[in-house]
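[1] Predicted model follows, preceded by the sequence.
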Amino acid sequence: MKTAFLSALLSLSAVAAAQTPPATPAPTPIPQGAPVELRGLWVDAFGPGIKTPAEVDRLVADARAMNVNVLFAQVGRRGDCYCLKAAMPPTDDPAVPPGFDPLAYLIEKAHPLGLQVHAWIITTAIWNSTTPPKSPAHAFNAHGPDRAGRDNWILGKFDGTVKAGSDWLLDPGHPDAAEYIRNMYVSVVQNYDVDGIQFDRVRYPDFNPVGGPNSWGYNETALARFRAETGATGTPAPEDPAWAGWRRTQVTNLVRDTALAVKAVRPDVSVNAATITYGAGPTTDEGFALTRTYNEVLQDWLTWVREGYLDLNVMMNYKRDFVPEQAGWFNTWAAYAAGLRVRSPGVFQVSGSSIYLNDQRSILSQVRKTRGLGIGWAGYSYRTPDADVNAGKRTAAEVLPELTAKLAGPGGPFATPVRWVRPNPSALRALRGTLATTGTAPLGGRTVRLLDESGEEVARTTTNGVGGYGFLHVPDRAVRVEVGGVTGEVVTAPAGKVTDLPALTVP
């Protein structure tokens, strides 16, 4: 009886073993000697991706199978963090197990495979629910729409609206909000071995006429700054060119100041931005000022590239390849980026593709176009890997293996694994400083010129709301700063660091 029982048990075990699928092989690291080429994948936090250990394990295995090498992982959604050690409080997302640190675990699993992790944080969005955040330290609780005076950091619209769609946002022209935003990114770099940080929605919001003007930026503290710095009176109209230029500069200064602060902590961390490419693209740098990017959302990423504020410019070149007009837009923006790669070789260009809007044939078409131009590629997003998934017709689990086989299988554009590398710290040569004043004139909005020993101007910038300024493209020779006829001491910026200058006192 005992023997018969054992025989039956062994037979059942054999059947079960035959029915059990073979274990998925562990992903192998990207070879150290592989060619260098950026292939990115955005991993958003509006669905599965990084919220549990199992999701992270699946993500890194899928990314390696696809032969991508950079994960733009959304760790900051709206004033929160999918991490435990940052200036923002941990997310209230119930999908994250208590005590779990998604960012730390993602880095732990990704780095041994040669996958980079870039901390993607929405720059200005702060909250979107009628239920307030749990943490009293959350910026919405401390500086939301119910606060008065300078304590209110919320962006407003010309018509009095204080929400862009469903979101409350921070005003880049408010000095305290700008400082808070900068610290969000810096705190992540201080506490995690991220390979990069990525700005997203680092601009003024949508919900404007096509082509502009932009109707946002009417926080009272920001308006008071504009009046004090420019001498304007009253409330400027959205189309006022001085007001548009001032707001555009606030975003640019925010990118500059954050880049300097990040590089001061870790010069090898990549600073990058997901940038806007609405509609038709430019064919010349002069034409950039005519784009919807520049006028409709007041984002001057051309300056960020020229001045070296970014290491990567990751264009959100979201176009449907099967729609001829949009395919033309995609091609123009990608070609423009390829030209910028030559004119500003210190900043690498990436054409982000909306894989969620395209069928798989169109996805491969855009990959091949991008690689043919010698620039990087990134796909949005891991959660919605093609148009069928976005439309709810199929699941990501069904589509990902198909797309992976087409991208990384024999004959695919990603058939050979490649690697990406962090910025070379020795290429960094940066200066930053702050103005002080003996008078009552505002410190913000001052023009700061960088001069060489002969007095020739080599760069210029504008101070932020508290008199801060900086340069990330400093030549390897003696220079000095000049503000309104007052000059600072002569300095030669050393390579590999951000050098802080003594405060410069101006009238």
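    Sure, I can see it.

[2] use CA for all of it now, contacts and neighbours both
    Fine.

[3] got a list of what Thr505 touches?
    The contact partners of Thr505, by C-alpha atoms under 8 Å, 6 or more residues apart in numbering, come to Leu435, Ala436, Thr437, Thr438, Val486.

[4] Work out for me the element the second one sits within.
    Using DSSP states H and E, the element containing Ala436 is strand 429-437.

[5] With Asn331 as the reference, measure out to the closest residue to Phe288 other than its chain neighbours.
    Excluding the flanking residues, the one nearest Phe288 by C-alpha to C-alpha, 6 or more residues apart in numbering is Pro282, at 5.4 Å. According to C-alpha to C-alpha, to the nearest Å, Pro282 and Asn331 sit 11 Å apart.

[6] next one: Ala17
    Relative to Asn331, and taking C-alpha to C-alpha, Ala17 is found at 52 Å.

[7] Please identify which of those two sits among more neighbours.
    A side-by-side neighbour count of Ala17 and Asn331, using other C-alpha atoms under 10 Å, places Asn331 first with 21 against 11.

[8] And here is the other one:
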Amino acid sequence: MRHGWTLVAGMAMTMALAQAQAEFRGFWVDGFNEGFHTPEQVDTLLQRVRAAQMNAIIVQMRKRGDAHYLSPLEPFATQQQAGFDALAYLIQKAHGETPRIEVHVWVNCHPIWPGSGWPNDPKHILNRYPEIQTEDYDGNRITEVGYGGDWGHPLYHEWFTKVVLDIVRRYDIDGIHFDYIRYTGERWGYNPVSVARFNRRYGRTGKPDPTDPLWKQWRRDQVSAVVRKIYAQATALKPRLVVSGALITWGDGPQTSDDWVNRSAYRAVFQDWQGWLKEGILDMAIPMVYYDESNPSRAAFFRNWATFLKDHQHGRIGVVGIGNYLNSIENTLKQVEFARAPSPAGNRANGVNFFSYAATTGVGTEEGSRRYDEAFYRALGDYFGAWVPTPPMAWKLAPTAGHLMGAVLDARTLTPVDGATVEVYREGSLVRTLTTDGNGFFAAVHLPAGVYALIARAEGLPARSLGTVWVTAGLGVNLPVLLGEAEAHIVRRIESLAALPDGAPVLLLNTVVAADWLQPDALLQVRNALGEATVAVRVDAPTLPLLQGDRAAVLGTLRKQSDGTGVIEQARVHWLGAL
């Protein structure tokens, strides 16, 4: 057997060395097995990664609503060495030594707890907000992957976005990588809040049938909305951040573009990753093309999906995810060869990623895989021959477009307007029509740099126009849009509060959280977006935790203090994103 893969590697290595070019080469490194639980595991991981001539690792920092890094929002992973910030140490070692290894943070999106037991930590989202769980048509809450958050519930949508943006803001990572960014099947997604939102939007009553086309599109839209929101906000924070996903390829691959809608990803679990590539809210697609090469029908599935990916990257990056855990070393290398070769149409993928670092070779199931097989890492190193950089992304290195985003809010109450329409115009022509999500958020990504006008509309509220909005190449603009007449004084600078009387209703539109606000009974401190002036806020309406640097709008009553300062009481706060 060894001679077989050595021969394949030897034949291919000459070509690889002669035609070395940028490509993505990585491992998925899960948090359930050894990999980064201690400094010693990290050192071993990176030694093997470099020996295998990889240039990236995708490390699972969130498994089931936990954190393998120091998170202010989610509980510390039980497998992790106490107090050890795996992500910080990984970045230090991966970036600081030669060759540089990219660090992409893998977050499990939908699963939040296994199907047995219940989390003990009060910090866990199931204890904070149990109402965010998904349900099936019959009201069951345990999916095939345990308890899961429902993308149709605005609270889970926002919580997950906060978790991701916290990582992006505090760590020098190269990318964010989504896993389980979907539902688990067409009978799931029946959280009562999501069903109620759907019925309000379309004038329905009762519970829609799982196969109802409009209800299926609703759930597809909820998943796409969180991808869009995180993409727009995260890349506004760090324009060169790569947003990627581990994507579904169940069954045989599509034969044509039109056949995509018949695949399970789109039809059954509502993961429209082809649509995400077209819209540009996913920089890098890594379909999980996990098939046993020794099974002829499964080997054909692998080739059909890899070919489809090569021909349908839509100007972004496609990387073939290889299930080495199912295959011998020789068969894994056969799949790598096919993944790197051009399609019949002449198109190439942009690299390979292996599942997994821990389960290196196998005979058909992950449980039966050989773990940490040094021969596997050596075989990859022999095959690739030399390190190469990851593929450049022109839309990040030399951008000509930017992102326009914001939140549509009721000016009287600061509540988000769900299902509002935002029309985007340039030089009098309509260029995009957007719909707000359950948190009032909207985004148009990759708009050519220039000046735009907006018109926001919602049932029961007067339309509002914004005449001059600048979009700058490579950056994002984020603005609140108020519908209706505000009954409070609109305050744009905190210093302006001094001129208002005690008891005045006030609406602060552009404030930044000055310090983490994690306890609802504590005073929230906010400051001007530009400047140091601060004011204390006593939050009355339920609000998710806020972190230093978050942008927020505040509506409340100004109460003057004896020392001349003010406190905003009985306040409602709307989170606008991260700064």
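    Looks like it arrived, so ask away. For clarity, every value in this text was computed on a predicted model and none was experimentally measured.

[9] rewinding a little: spatially, which two of the contacts of Thr505 of structure 1 are the most separated?
    Thr438 and Val486 (12.5 Å; C-alpha to C-alpha).

[10] so who does Pro282 of structure 1 touch?
    Per C-alpha under 8 Å, 6+ apart, neighbours of Pro282 of structure 1: Phe288, Leu290, Thr291, Thr332, Trp333, Tyr336.

[11] Now which residue in structure 2 aligns to it?
    Residue correspondence to structure 2 (TM-score structural alignment): Pro282 of structure 1 is matched to Pro254.

[12] Tell me where structure 1 has helices.
    2-19, 53-66, 102-110, 139-143, 175-191, 220-230, 241-265, 292-296, 301-306, 324-343, 360-372, 387-390, 396-408 (DSSP state H).

[13] shared neighbours, Thr438 and Val486 of structure 1?
    With C-alpha under 8 Å, 6+ apart, Thr438 of structure 1 and Val486 have common neighbours Thr505, Val506.

[14] out of those two, which sits in the more crowded spot?
    Val486 (12 against 8).

[15] nearest to Arg446 of structure 1, of the contacts of Thr505 of structure 1?
    For these, the nearest to Arg446 of structure 1 is Leu435 (9.2 Å; C-alpha to C-alpha).

[16] Give the aligned equivalent of the closest one in structure 2.
    By TM-score structural alignment, Leu435 of structure 1 lines up with Val408.

[17] And Asp171 of structure 1, by the same measure?
    If you follow Asp171 of structure 1 across to structure 2 using TM-score structural alignment, you land on Asp150.

[18] Hmm, Pro130 and that match touching each other?
    No: contact between Asp150 of structure 2 and Pro130 fails when scored by C-alpha atoms under 8 Å: they sit 10.9 Å apart.

[19] Comparing these two, which residue is more hemmed in?
    Each of Asp150 of structure 2 and Pro130 has its neighbours counted (other C-alpha under 10 Å); Asp150 has more, 30 against 12.

[20] could you measure Arg227 of structure 1 against Ala65 of structure 1, distance?
    For Arg227 of structure 1, the distance to Ala65 of structure 1 - C-alpha to C-alpha - is 55 Å.

[21] These two - which one has more neighbours?
    Between Arg227 of structure 1 and Ala65, counted using other C-alpha under 10 Å, Ala65 has the larger neighbour count: 21 against 15.
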